[in-house]
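J.: pasting the sequence and the predicted coordinates here, then a few questions.
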Amino acid sequence: MSPTPRQGWGARLKAQFATPASVTLLLLGFGSGLPYLLIGYTLSIWLREAGWALGPIGLVSYIGLLYQFKFLWAPWLDSRRPPWLGRLGRRRGWMLGAQMCLVVGLAAIGWVGPQHSVPLFLALVTLTALAGATQDVMVDAYRIEIGPEAAQGALAATNTLGYRLGLICGGALTLYVASASSWRVGYGLMAGLMLVPLLTTLRAREPELTESRLSSPESARGLLKAFSAFFRRCGVALGLGLLAFVGLFKLPDQMLGVIAGPFYLDCGFSPKDIATVSKLYGVWITIGGAFIGGAAIAVWRMSSALVVAALALALSNLLYILMSVYPGQLWSFILTISGDNFSQGFSATVLVAFMSSLTDRRYTATQYALLSSLAFLPGKLVGGVAGYMVQAWGYTPFFVLSTLSIAPTLLVLAWMWPRLVRTDQAGQA
């Protein structure tokens, strides 16, 4: 039973967060976050230590574009059960298959390494990224289908918590283990930790909505059907505006993603220092920001939360200039990570809840995969050449540019503002 307004915000938040689905999403989020840094941020530090230049490291990051193009195979996943694992259902079956591939892929990446067979190493990274992206498609669809729309803010927050815990392991823990032992041991340990979400998938229940759609001819119509349904629901002009806004929202953050790890090394910090400040302390700051973002969704209008999230995400990049002026100073590192990670956590939860509200539940996996892919695609494309930009200009001009890159997002938001406010008012009526 939903809490009434008289029960207050505390009861309302408790009713949304204290559910079995939240625990499941916490552990599945852990599985989504664990491999992400291992094919991106953490991998860039490994490559930098192995003697790779910033330019090639940025180009390797384009492998992560598989996460941005996952909407291309999402309709196929959305329309059928997987072979051999179909008895688990569509969502759980594909999740389990992807998680099994991640266990094998991460172990193989650590075993081969980037020094001996570069083509084989990059092929393994590519296959692991493909499995991680497939897992994300199913986890996102599962989250949307397992709970009502009113619970999406809480489910997004708990999913983000699990995701950030996975990032701690894929970032800080891997760096600690690599410093104490070897990269092979670090990646092998992460392969073992992927068993946690794998077992969660085995014990979770399949969403009823998924099973009721399995024999529907609508589910096999694919990407074009999902596209047309989105534009019928929103209208062509607003639909294009929404897609542009989602695509541009994370641009300031994603521009820094590839060079952040090498930047910390260039500032004089060791991998162990980076692990402690950026991926251990910083992740907890991100988690705090994520839960405050979830609370903001519950008590603010969505339009207001989007404005705050967009500005925070961009302005926090200016802190990196402070860090470049005071290299090797622990206080500047901590201050930069505090502001940047808090804004990341807050904005991520707000954006996830916003994208969930745009998703038609007849095409959950496909539409959400499209939206979440767009949320990272422009930044990934620019971030892939960020190393060459830094080599040409230096760090400080690049950080200024990344901050100013929020301007197109704010212009699209201003154009959509009257429509968003009307939607907020209709939702509160």
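T.: Cool, the structure landed. Residues are numbered from 1 along each chain as shown.

J.: going forward, measure contacts between C-alpha atoms and count neighbours the same way
T.: Fine.

J.: give me every residue that touches A375.
T.: 246-250 (CA atoms under 8 Å, 6 or more residues apart in numbering).

J.: and stretch 371-391, what's buried?
T.: Residues of stretch 371-391 classed as buried by neighbour count (16 or more other CA atoms under 10 Å): 371-390.

J.: alongside the first one, take a look at this:
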Amino acid sequence: MADRKTIDVLRSAFTNRKTGVMLVFGMASGLPYALLLGTLYAWLGETGVDLETMGVFSLIGLAYAFKFLWSPLVDRGRVPFLWRLGRRRSWLVPIQALVGTVLIVLASLDPVTSLGMFSLLAGIAAFASATQDIAIDAWRVEVADEDAPLELLSSIYQLGYRLAALAGGALALIMAARIGWPLVYGLFGGFMYLAMAASWFAPDTAADEPLAGTDDTPGHGLARSVRLTVLALVGALWGWALVTVLVFMVRSLGSDAAARPDATAFIKLYGPLIVIATVVVPAVLAGILDGWRRTGRYPPAPGDAAARGFLDHAYDALIDPLSELVSRLGWAAILVLAIVLTYRLTDSIWGPFALPFYLQELHYTNDEVAIASKFFGVGMTMGGIALAALLFAWLGRMPTVILGAVLAAASNLLYADLAQGGAGLDAFGRLSGFTWAVGQFGADPRLARLLLAIAGENLAGGIAGAAFVAYLSGITAKSHAAVQYALLSSLTVLVGSLGRAALGQMIEEGGYARVFYTTAALGLVAVVLCVIEAMRQARAGRRTAEASVG
């Protein structure tokens, strides 16, 4: 039975139009991120731009961390003249055209003589790319059905994203050595136009068609004055957060290096405050409002059923997504939030320290690291994503999520062994034949040890990444997919950023091995939380089935 189901999943992957579009969307999402927050530094370094200035460009990554701040606009806003294309296509078509155009314009500029315009355009592209991610994530949740299940779409999205990361990273470096950076960025800008063409023909819901689960009852069971009071408070908090981030980015991209703020200090101080202001406080208020609605407190007045104005639609866009989530999950919303904060913690805080670990701590060469990490590692990640798609069919969503958490935590033990000399990796490599196999391609036992550790970590990361995307997509409601998914996924990015300073200090004080044991222990927290969540979902499924029979 499992084999038949797997065959059906694979057949769907190759025949359903949605899965093909999802692959293109995954590549369109991963390519700008790789080009703007990775490969761009190689181009700037070759042109002689100093390291301090290059550090400024890393700040455009804040657009991805705080994209949820403008997700309500993407969720409910109508793009002039294009909204008839569909709820998500009307955003994707112009945004992808903008990203492609900016990449082509960047290709025509000299980073040295036009650094100000170069940085401005890079910031615009990052903002547009983050906006594209909001629309793509919402599209994935909304179009999922039996022929293109959410788990399959999530795996294919991850596969496309990783392919684009490989193209925008290693392949871009190889191409630039032969044809130059301007032509590389121009060609990748052209790819974004191809993605725009795919968006034009992608299936979508009409912009004026209510999504499943949308509450169209005027007043939403509460007096209009109560709703607008809460809207004013939450709107002020979100407005403060958005202005704070924008001001920081503008100051950081200024020409006066002495006046630029410290990015680490900003994230450490304002990151938690922004999360509290935009997530914690609104979630508490949403819970209070839901309690009032259920008990009939502050009922809507007869006049509340009249035609709704701008503020009522603003309430739908800003308050309703959190209110729906809290109402649907209840106290389980705390459990979901805990999983979001811990599931990919080991990966998100470790990433920036990988190259110093390989190069300075273990003294591997640049070529060895490039082969092991950028080519072999990416291939293993794709293998993990493909395996996750099969696991979804064999085991189901939550068992795969739990397995992903277990493997992600265990993979840190491989690096702990690597940091302590790799005795365990060497023994496994000899017994399994891995060391002999890679030796046929010229790898010595020392490089085989690194390849084995990277193989385990990337395979686990591919499974965990696909599982996490599927889990987040399943938690979000189709009626509020854009805001809810952007909010939950942004928290993952923020918590990783907040933990890096502490991790760097821990490495300085206790070495890398201690850090890997610590992150493995942190990963076990996610495992326990996922097991509890699986039990909760199973109970909820049984209650729903019993209610249906009754």
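T.: Structure received. Keep in mind the model is a prediction, meaning the values are calculated, not measured.

J.: now intersect the buried residues of stretch 371-391 of structure 1 with the helices, please.
T.: Within the buried residues of stretch 371-391 of structure 1, residues falling in helices by DSSP state H are 371-374, 377-383, 386-390.

J.: picking up where we left off before, any chance of the contacts of A375 of structure 1 in a markdown table, with secondary structure, neighbour count and distance to P82 of structure 1 too?
T.: Shown next, in a markdown table, are those (DSSP: H, G, I helix; E, B strand; the rest coil; neighbours: other CA atoms under 10 Å; distance: CA to CA, whole Å):
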| residue | secondary structure | neighbour count | distance to P82 of structure 1 |
| --- | --- | --- | --- |
| V246 | helix | 25 | 30 |
| G247 | helix | 20 | 30 |
| L248 | helix | 25 | 34 |
| F249 | helix | 32 | 34 |
| K250 | coil | 28 | 33 |
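
J.: for these, which one is nearest L319 of structure 1?
T.: Of all these, L319 of structure 1 sits closest to K250, with 16.9 Å by CA to CA.

J.: tell me the counterpart of that closest one in structure 2.
T.: Mapped onto structure 2 by TM-score structural alignment, K250 of structure 1 lines up with R344.

J.: list the buried residues for stretch 520-536 of structure 2?
T.: In stretch 520-536 of structure 2, counting by 16+ other CA under 10 Å, buried: 520-527, 529-531, 533-534.

J.: kindly apply the preceding question to stretch 118-136 of structure 1 instead.
T.: By 16+ other CA under 10 Å, the buried positions in stretch 118-136 of structure 1 come out as 121-122, 124-136.

J.: return the subset of those lying in helices.
T.: Applying DSSP H to these, the entries found in helices are 121-122, 124-136.

J.: thinking again about what came up before, could you dump the contacts of A375 of structure 1 to JSON lines with distance to L265 of structure 1?
T.: Output for the contacts of A375 of structure 1, formatted as JSON lines (distance: CA to CA, whole Å):
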{"residue": "V246", "distance to L265 of structure 1": "32"}
{"residue": "G247", "distance to L265 of structure 1": "30"}
{"residue": "L248", "distance to L265 of structure 1": "28"}
{"residue": "F249", "distance to L265 of structure 1": "28"}
{"residue": "K250", "distance to L265 of structure 1": "24"}
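
J.: from G180 of structure 2, how far off is the residue nearest the centre of structure 2?
T.: Centroid-nearest residue in structure 2, with CA atoms, centre = their mean: S489, separated by 5.2 Å. According to CA to CA, to the nearest Å, S489 of structure 2 and G180 of structure 2 sit 35 Å apart.

J.: what of T342 of structure 2?
T.: In this structure, T342 of structure 2 and G180 of structure 2 are 41 Å apart, going by CA to CA.

J.: quick one: contacts for L280 of structure 1?
T.: L280 of structure 1 neighbours (CA under 8 Å, 6+ apart): 168, 172.

J.: that one pairs with which position in structure 2?
T.: Matched to structure 2 by TM-score structural alignment, L280 of structure 1 sits across from F375.

J.: next one: L420 of structure 1
T.: Following TM-score structural alignment, the counterpart assigned to L420 of structure 1 within structure 2 is Q537.

J.: which residue sits closest to F357 of structure 2 in space, ignoring its chain neighbours?
T.: Closest residue in space to F357 of structure 2, ignoring its immediate chain neighbours: Y512 at 7.8 Å, by CA to CA, 6 or more residues apart in numbering.

J.: count of residues packed around that neighbour?
T.: A count of neighbours around Y512 of structure 2, defined by other CA atoms under 10 Å, yields 22.

J.: what of L306 of structure 1?
T.: Using other CA under 10 Å, L306 of structure 1 has 22 other residues around it.

J.: with adjacent residues omitted, what lies nearest to it?
T.: Once flanking residues are discounted, L306 of structure 1 sits nearest to V350: 6.6 Å by CA to CA, 6+ apart.

J.: element containing the one you found?
T.: Here V350 of structure 1, judged by DSSP states H and E, is contained in helix 330-358.

J.: that helix vs structure 2, average distance?
T.: Compared with structure 2 after fitting, helix 330-358 of structure 1 deviates on average by 1.7 Å (mean CA distance after the TM-score superposition for structure 1).

J.: so where is that helix in structure 2?
T.: Aligned using TM-score structural alignment, helix 330-358 of structure 1 spans residues 447-475 in structure 2.

J.: repeat that for stretch 151-170 of structure 1.
T.: Alignment of stretch 151-170 of structure 1 against structure 2: residues 149-168, by TM-score structural alignment.

J.: circling back to that earlier point, now the match of L280 of structure 1: how far from A170 of structure 2?
T.: F375 of structure 2 is 8 Å from A170 of structure 2, by CA to CA.

J.: residues touching I285 of structure 1, list them.
T.: Contacts of I285 of structure 1 were listed using CA under 8 Å, 6+ apart, and they are 338, 341-342, 345.

J.: same check, this time on P271 of structure 1
T.: 45, 175-176, 179, 265.
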